[in-house]
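A.B. asks: This is a predicted model, with the sequence first.
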Amino acid sequence: MSTFQDRERAFENKYAHDQEMVFRAVARRNKKLGLWAAGLLGKTAEDADNYAMEVIRADFEEAGHEDVVRKLLADLGAHADEALIRAKMTEFLTEAKSELSEG
């Protein structure tokens, strides 16, 4: 195998790893969002876990994160506005990335 092929395979592996880490960070962020929102809604611990899974699943409806924002806006009503939801998304994504990088 040539050096070029080795480098190409290494870049492909790094890209795949990076994409997996992004996916994991976003899923972790969505779980944190779901647990946060469940707290605002006064859900029990078991219901909070179920709700967090609903938020994670909502992210698969379409590309991007607008599906999650729409779900949370609809569910939270007067408990949170779009600006707060987006701020929490940013905060929780930062936390998720940090947790994943720590191992």
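C.D. replies: Ah, there it is.
A.B. asks: drop to CA atoms for contacts and neighbour counts, all remaining ones
C.D. replies: Will do.
A.B. asks: how many other residues sit next to D18?
C.D. replies: For D18, the neighbour count with other Cα atoms under 10 Å is 12.
A.B. asks: Quick check: the gap between it and E95.
C.D. replies: Here the criterion is Cα to Cα, to the nearest Å. By it, D18 lies 17 Å from E95.
A.B. asks: let's bring in a second model and compare:
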Amino acid sequence: MIPVWAWILIWTVLALALLGMLAWFAVRLFRKLMGTLGALEDLGDQVAALDLDTMPPRAAFHPAVFQDRRELSLAREQARIERVLRRAQRRDLSVSRGKLLQHTPYKPEDRPPC
């Protein structure tokens, strides 16, 4: 039979080992959390670079029943030109987003250690 002091010694060593292991896991988890927050900050900067709010608001609808024909044709031509410009802006924005997504600055070496 094992004496009482041996049991106390065994359980003390086991409890200290448990506390040490929990502290080591806490440090590792904290480091991973800090790395994740840094990566999220970089991602937020990339999303801010996308500039998603470039679309102007549309004008309200006005019926053209009693307006002059020349005014309507000029307004229609102006609307067509604005539509072409909006399409070009959307295309340029889409191309820049695609380039950003294809050529990310992330490298596997930048990954935080586990």
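C.D. replies: Noted; the coordinates are in hand. Remember, predicted model here, so these are calculated numbers, not experimental data.
A.B. asks: What value does the TM-score take for this pair?
C.D. replies: In this superposition the chains share a TM-score of 0.40, using TM-score structural alignment, normalised by the length of the first structure; 58 aligned residues with a Cα RMSD of 3.7 Å.
A.B. asks: gap between the residue most central in space within the first structure and A58 of the first structure?
C.D. replies: With distances taken as Cα atoms, centre = their mean, the first structure has V26 as the residue nearest its mean C-alpha position (2.5 Å). Summarising the geometry, the distance separating V26 of the first structure from A58 of the first structure, computed by Cα to Cα, is 12 Å.
A.B. asks: How many residues are close by A27 of the first structure?
C.D. replies: Residues lying near A27 of the first structure (other Cα under 10 Å) number 20.
A.B. asks: who's in contact with it?
C.D. replies: Neighbour list for A27 of the first structure: I56 [criterion: Cα atoms under 8 Å, 6 or more residues apart in numbering].
A.B. asks: Which helix or which strand is home to it?
C.D. replies: The secondary structure element spanning A27 of the first structure is helix 3-41 (assigned by DSSP states H and E).
A.B. asks: next helix or strand past that helix?
C.D. replies: Moving toward the C-terminus from helix 3-41 of the first structure, the next element (DSSP H and E) is helix 45-58.
A.B. asks: circling back: how about the helix holding A27 of the first structure: buried residues?
C.D. replies: Buried residues in helix 3-41 of the first structure, counting neighbours by 16 or more other Cα atoms under 10 Å, are found at 22, 25-38.
A.B. asks: Of those, which is the nearest to F11 of the first structure?
C.D. replies: V22 (16.4 Å; Cα to Cα).
A.B. asks: and that closest one, how far is that from T3 of the first structure?
C.D. replies: V22 of the first structure sits 29 Å away from T3 of the first structure, taking Cα to Cα as the criterion.
A.B. asks: Same question for Y51 of the first structure.
C.D. replies: Shown here: Y51 of the first structure relative to T3 of the first structure, a distance of 49 Å by Cα to Cα.
A.B. asks: Same question for D18 of the first structure.
C.D. replies: As for D18 of the first structure, its distance to T3 of the first structure is 22 Å (criterion: Cα to Cα).
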